[in-house]
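> Provided below are the primary sequence and the corresponding predicted coordinates.
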Amino acid sequence: MNGQFKSESEDIIKKYKGQQAPERGFSFLKDPSFFADSVFLKSPQRIEVLARLRGLCLLVYTIGQRQLRLSLKQQETGLKNPLGKLTDRPTLRWIFQGFQGIHLRPIQDNQKISNLTDERRNILRFFPKPCQEYYLLS
């Protein structure tokens, strides 16, 4: 009986520690700028929709980050973080921040992407083909 209790305790601790990743992802919920009343959502239904929408966005973000990290792991490589160190666990947040200066420029009948550096092209090769097509790479 004592061994069973120990096993259950270890399972509980493992599950509890596993919650840290979702906690970090949902930390925005504790941010004062998130409070629904501050964005003028007065009805409970609108507040619920906003919460669901943000949850869905977090899900898409998490899947994208996981896919990027898996691609890096499969190719046994990494990307430089903002400090210039190679990492195989980049956050999608700093990837997005690095892509903020890229713009679609219509030139006559063509479309060109401006500020798409070699480093950014390298990062894009770890994303699925639709992401590359978005930047007119395929």
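Looks like it came in fine.
> Please make it C-alpha for all contacts and neighbour counts, starting now.
OK.
> Please report how far Val39 lies from Arg46.
For Val39, the distance to Arg46 equals 11 Å [C-alpha to C-alpha, to the nearest Å].
> go on, Thr77?
In terms of C-alpha to C-alpha, Thr77 sits 44 Å off from Arg46.
> So which residues of this protein form strands?
79-80, 86-87, 103-107, 110-114 (DSSP state E).
> okay, these, which one's buried deepest?
Highest mean neighbour count of those: strand 79-80, a mean of 16 (counted as mean count of other C-alpha atoms under 10 Å).
> let's bring in a second model and compare:
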Amino acid sequence: MWGVGGVSLKKECQIMALITIMAMALLVYALAEERLREALAALKQGLPDQLGRMTNPPTLRWIFQLLENIHWQPHEHDPGGMIALTEDQLWIISFFPPEARRYYGAPEAT
């Protein structure tokens, strides 16, 4: 028996399924990181690292940390409120697909 986060896997097929899911997640992670780095390199741009210095290539882990504090906030002129974004968050989101950019109100990367 093998356990992960409170889930016990008793059959070999369950273990293989978990390994497959983990491998696919790592593949998606690596591809997303590569595409972001390629886009930043093509624009000759970077993102601030933990010390505020510009870096290219950033890790996807760092990108997730930069996007961590996106939140909705009420606004006096808009009863529905708005999504509060920093300049760095807007810049990162500008690389997302058009549907996501519209959701967050971010322009396309230039």
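That came in fine, so what should we check first? Quantities reported herein were computed from a predicted structural model and do not represent experimental measurements.
> TM-score for this pair?
Once superposed, the chains reach a TM-score of 0.74 (TM-score structural alignment, normalised by the length of the second structure), with 102 aligned residues with a C-alpha RMSD of 2.5 Å.
> closest to Arg54 of the first structure out of the strands of the first structure?
strand 103-107 (25.6 Å; C-alpha to C-alpha).
> Please name every helix or strand in contact with the closest one.
Packing partners of strand 103-107 of the first structure (3 or more C-alpha pairs under 8 Å, 6 or more residues apart in numbering; DSSP states H and E): strand 110-114.
> So what touches stretch 28-47 of the second structure?
53-60, 88, 95, 110 (C-alpha atoms under 8 Å, 6 or more residues apart in numbering).
> If we use 7 Å, what do you get?
54-60 (C-alpha atoms under 7 Å, 6 or more residues apart in numbering).
> For these, which ChimeraX command selects only the ones that are buried?
To isolate the buried members of those in ChimeraX, using 16 or more other C-alpha atoms under 10 Å:
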select :56,57,58,59,60
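> Tell me which two of the contacts of stretch 28-47 of the second structure sit farthest apart.
Farthest apart among the contacts of stretch 28-47 of the second structure - using C-alpha to C-alpha - are Met54 and Leu60, which lie 15.0 Å from each other.
> Walking through the second structure, point out its helices one by one.
For the second structure, applying DSSP state H gives helices covering 12-42, 60-66, 87-93, 98-104.
> mind listing what's buried in the third one?
Across helix 87-93 of the second structure, burial judged by 16+ other C-alpha under 10 Å covers 89-93.
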